[in-house]
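Engineer: Got a sequence here, can you build the structure:
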Amino acid sequence: MSTSSNAPYHHGNLRQALLEAALIILERDGEAGLGLRDLARAVGVSPAAPYRHFDSRAALLEALAVTGFQRFTTAMTDVAQSHPGDVLTAMGKTYVLFALNNTALFRLMFSPQLKRDNRPGLRMAADAAFATLSLVSGGDTPGGRIAALAAWARVHGLAVLLLDGQIAIEAGEDIEALITEIVDKH
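Structural biologist: Here you go, the predicted model:
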């Protein structure tokens, strides 16, 4: 395989390496700083190599959002299994902390630009994430869907308010304690 560097390059899982590098670039430079040629350079492959895995920048963004939803779903499932007490509060805190720790990825996951309806893989990943919340909030009972949507709206709104700096964090304030207190008001 030809590369953009002088040394030959061989990678066992180029797609995964591209996604991991893209996640780093996304968090560092934002979505605008993410291009397939720059990604190829960062991984040390030819400019054409990423196109074997992503036919366009939009396909790369979709794959990143799917990866984000998969990681998010895993985190939500793990917290649901490890917090038998108030699972909904623990999941809500996990949701907000995921957003704060993965700002650009979180924004990409919920970007209207991706239009999930036109991207079945992304729709499935987003639905799987919602299903974890729905199970905990009684999604299969009468009114369960509304309860799940209300819980989602609460934590998503809190996450966006914090990301946008709309909630001032006072000096010395414990952000995790604040999140828990707000989310616990369900």
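
Engineer: contacts and neighbour counts: CA atoms only from here.
Structural biologist: Fine.

Engineer: Tell me which residues of the top helix by length along the chain come out buried.
Structural biologist: Longest helix of the chain, by residue count under DSSP state H: helix 57-82. Residues of helix 57-82 classed as buried: 60-70, 72-73, 75-77, 79-80 (neighbour count, 16 or more other Cα atoms under 10 Å).

Engineer: Another for comparison:
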Amino acid sequence: MTSQRAYHHGDLRRAVLTAALDVIRDSGPTALSLRDLARRAGVSHAAPAHHFKDRAGLLTAIATEGYELLADALADAPGLRERGVRYVRFCREHPAHFQVMFAPELLREDDPALVAARERAGEQLRAGVEELESSARGEDARLAGVAAWALAHGFATLLLGRNLEGPLAGRDPEEVFRTLTGLLFQPG
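Structural biologist: As a prediction, the model looks like this:
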């Protein structure tokens, strides 16, 4: 008599997401396989499809979770500079989410949960720009927001890609980011 695998799993969705985040962190999002994730979670190869349908569904769930985590990280930050610091911190603490969030070709862009989470994170980013005095942001607050996001996102992306190891020379990336914004946005 052959033993049958138990199909009950305490929280299969979370187990698959956690395994997927580990794979992405180590090998990138293109290395994901639902079959491999099922093996890691100790369930049948078809079990993850019940929660995510396919690879794009899984990656969309990861991106959605990432945007929610980012929105939470940015909430109540005192000022634009600290929102940027929290953006950089989010990248360091959630590198796998960060990689997937900004890879629209891997996602179901019209997924309602993704759209809502992305909008919530965007609102938190824009809230920092709205705190600037109108003279500091010029005529177009939206462009000021793009500039601030580009700086934080660019710094975070370079950091994640290990392109700043030399220039940072072991210094705390968050403090370096604060210094950088101070150099670029000094009054006068």
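
Engineer: Which stretches in the first structure count as helices?
Structural biologist: Under DSSP H, the first structure gives helices at 14-29, 36-43, 57-82, 87-101, 103-109, 120-136, 144-163, 175-183.

Engineer: Those: which one's closest to residue 169 of the first structure?
Structural biologist: Of all these, it is helix 175-183 that lies closest to residue 169 of the first structure, at 7.2 Å by Cα to Cα.

Engineer: Give me the mean deviation of the closest one from the second structure.
Structural biologist: Compared with the second structure after fitting, helix 175-183 of the first structure has a mean deviation of 1.8 Å; criterion: mean Cα distance after the TM-score superposition for the first structure.

Engineer: so that helix matches what in the second structure?
Structural biologist: Residues 173-181 of the second structure are matched to helix 175-183 of the first structure when aligned by TM-score structural alignment.

Engineer: Run through who's touching the matching stretch.
Structural biologist: With Cα atoms under 8 Å, 6 or more residues apart in numbering as the test, stretch 173-181 of the second structure has contacts from 81, 82, 84, 85, 88, 89, 155, 159, 168.

Engineer: Would you mind finding the match for the first one in the first structure?
Structural biologist: Residue pairing (TM-score structural alignment): residue 81 of the second structure is matched to residue 89 of the first structure.

Engineer: What about its match, how many residues nearby?
Structural biologist: Using other Cα atoms under 10 Å, residue 89 of the first structure has 22 neighbouring residues.

Engineer: distance of it from residue 35 of the first structure?
Structural biologist: 38 Å (Cα to Cα, to the nearest Å).

Engineer: One more: residue 43 of the first structure?
Structural biologist: Counting by Cα to Cα, the gap from residue 43 of the first structure to residue 35 of the first structure is 12 Å.

Engineer: check contacts around the residue nearest the centre of the second structure.
Structural biologist: With distances taken as Cα atoms, centre = their mean, residue 98 lies nearest the centre of the second structure, 3.0 Å away. Contacts were defined as Cα under 8 Å, 6+ apart; by that measure residue 98 of the second structure touches 63, 66, 91.

Engineer: Give the aligned equivalent of it in the first structure.
Structural biologist: That one, residue 98 of the second structure, aligns with residue 106 by TM-score structural alignment.

Engineer: what about its match, distance to residue 71 of the first structure?
Structural biologist: Computed with Cα to Cα, the distance linking residue 106 of the first structure and residue 71 of the first structure is 11 Å.

Engineer: the more surrounded of residue 43 and residue 35 of the first structure?
Structural biologist: For residue 43 of the first structure versus residue 35, the count of surrounding residues by other Cα under 10 Å is larger for residue 43: 21 against 17.

Engineer: residue contacts, whatever residue of the second structure lines up with that one?
Structural biologist: Counting by TM-score structural alignment, residue 43 of the first structure lines up with residue 41 in the second structure. Taking Cα under 8 Å, 6+ apart, we find residue 41 of the second structure in contact with 12, 15, 16, 19.

Engineer: again, only using 7 Å
Structural biologist: The contact partners of residue 41 of the second structure, taken as Cα atoms under 7 Å, 6 or more residues apart in numbering, are 15, 16.

Engineer: what does residue 76 of the second structure give?
Structural biologist: Applying Cα under 7 Å, 6+ apart, no residues qualify as near residue 76 of the second structure.

Engineer: for residue 105 of the first structure, same thing?
Structural biologist: So residue 105 of the first structure contacts 27, 65, 68 (Cα under 7 Å, 6+ apart).

Engineer: preserved in the second structure, out of the residues you listed?
Structural biologist: Retained in the second structure: 65, 68, out of these (criterion both residues aligned by TM-score structural alignment, their matches' Cα atoms under 7 Å).

Engineer: from the contacts of residue 105 of the first structure, which single one is nearest residue 121 of the first structure?
Structural biologist: residue 65 (9.7 Å).

Engineer: What's the closest one aligned with over in the second structure?
Structural biologist: Per TM-score structural alignment, residue 65 of the first structure is aligned with residue 63.
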